[in-house]
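Student: Requesting a structural model of the entry that follows:
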Amino acid sequence: MDSIDQLLAQLQTEYKELQPQQQQPKSATAKSFIPPLPKSASFLDNLLAEVQADFAQKDAALELKRQQELEQERIRQEQLKAKQLEALKVQAKEWLAKVDPLSSEGLWFERFAESYSSKLEAAIEYLRSNE
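Tutor: Predicted coordinates for the structure are as follows:
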């Protein structure tokens, strides 16, 4: 903001310098009309372009930071899901080791597991549904 304040002070100084020149008596003839100095207009244009570029740069930096944060959050979520899946695999292996294949639950599970590529995958799905 200091640079903007400095630019504003500079503009005010230039405006005050130009103002006494504009207050000089003007003649009624069209020949004496003096258009505003193009130098000050180009200065304002340059100043505006600088401010716009500064804001665009800050916006781009904020957008990049936001995208990086979103990507980090996505990676963190994927890692969390992977950990949860590993924990479920351990639970499923333990459950498979404990289940009696001749019990009603064991017989039901055998039929349930037929639609899965492995009993471990079926056990994981079964444990997920019971959570």
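
Student: From now on I want contacts and neighbour counts done on CA atoms only, so please keep to that.
Tutor: Fine.

Student: OK, contacts around Val51?
Tutor: By CA atoms under 8 Å, 6 or more residues apart in numbering, the contact list for Val51 reads Ile4.

Student: One more sequence to fold, the one below, so I can look at both together:
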Amino acid sequence: MTHPAENDPIDSVLASLTNKYQQKSKPATKVENLADDLLADIESQFKQKKNNTHNPPPKTSGVDNALESLTQQLQTKHIPKKEISADDFEEIKRKELEEQRKAKAEARRKEELAKAEAQKKEELAKKAQLWLKNLDPNSDEGFWFSQFAMSYESKLQAAIDYLKALEN
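Tutor: I've put the predicted structure just below:
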């Protein structure tokens, strides 16, 4: 014999359990959705932080600010070449030519000094050779000179130094 579902106590218990289960499962679904949403939010925040740590914003320091300030000052003080007047150009050209003349004159002076020094050494070497030729090795001066020349590589070099000392 079959009973209608409303009258059967087993069916009513089964229906109430089904309702309770469905009510419990619905909030669980909401909780699962909330958990998924929270996880998605946390994941997006983590990705944003990760991107921010890989590309940190440039930090400006006092040195950077000072450098930028100096750069701006130099740019305002810098005169482009197009703005140089003809008078300024002539003045610059004149100064450069004067510096070139001075450099050439200094080079000529040094060259002349070197030539004069070389000529003086050559004359002194000739004098020393003549002096050595006329030196009597058996004289007191010859004996003294032979002792003096022992510390030199050659008698000629010793004679040159000796004659230099006599001139001064």
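
Student: TM-score of the superposition?
Tutor: The TM-score (TM-score structural alignment, normalised by the length of structure 1) is 0.62; 87 aligned residues with a CA RMSD of 1.7 Å.

Student: Nearest to the middle of structure 2, which residue? Look it up for me.
Tutor: Geometric centre of structure 2, nearest residue: Leu67, 15.9 Å, by CA atoms, centre = their mean.

Student: Trace that one over to structure 1, please.
Tutor: Structural alignment (TM-score structural alignment) places Leu67 of structure 2 against a gap in structure 1.

Student: Under the alignment, what does Ala128 of structure 2 map to in structure 1?
Tutor: Ala128 of structure 2 maps onto Ala92 in structure 1, by TM-score structural alignment.

Student: How many residues are close by that match?
Tutor: Neighbour count for Ala92 of structure 1, taken as other CA atoms under 10 Å: 22.

Student: swap in Ser12 of structure 2?
Tutor: Neighbours around Ser12 of structure 2, by other CA under 10 Å: 13.

Student: what's the distance between it and Lys20 of structure 2?
Tutor: Using CA to CA, to the nearest Å, Ser12 of structure 2 is found at 12 Å from Lys20 of structure 2.

Student: Kindly report the same for Gln75 of structure 2.
Tutor: Gln75 of structure 2 is 81 Å from Lys20 of structure 2, by CA to CA.

Student: before we move on, what about Lys126 of structure 2?
Tutor: 133 Å.

Student: This completes my enquiry, with thanks.
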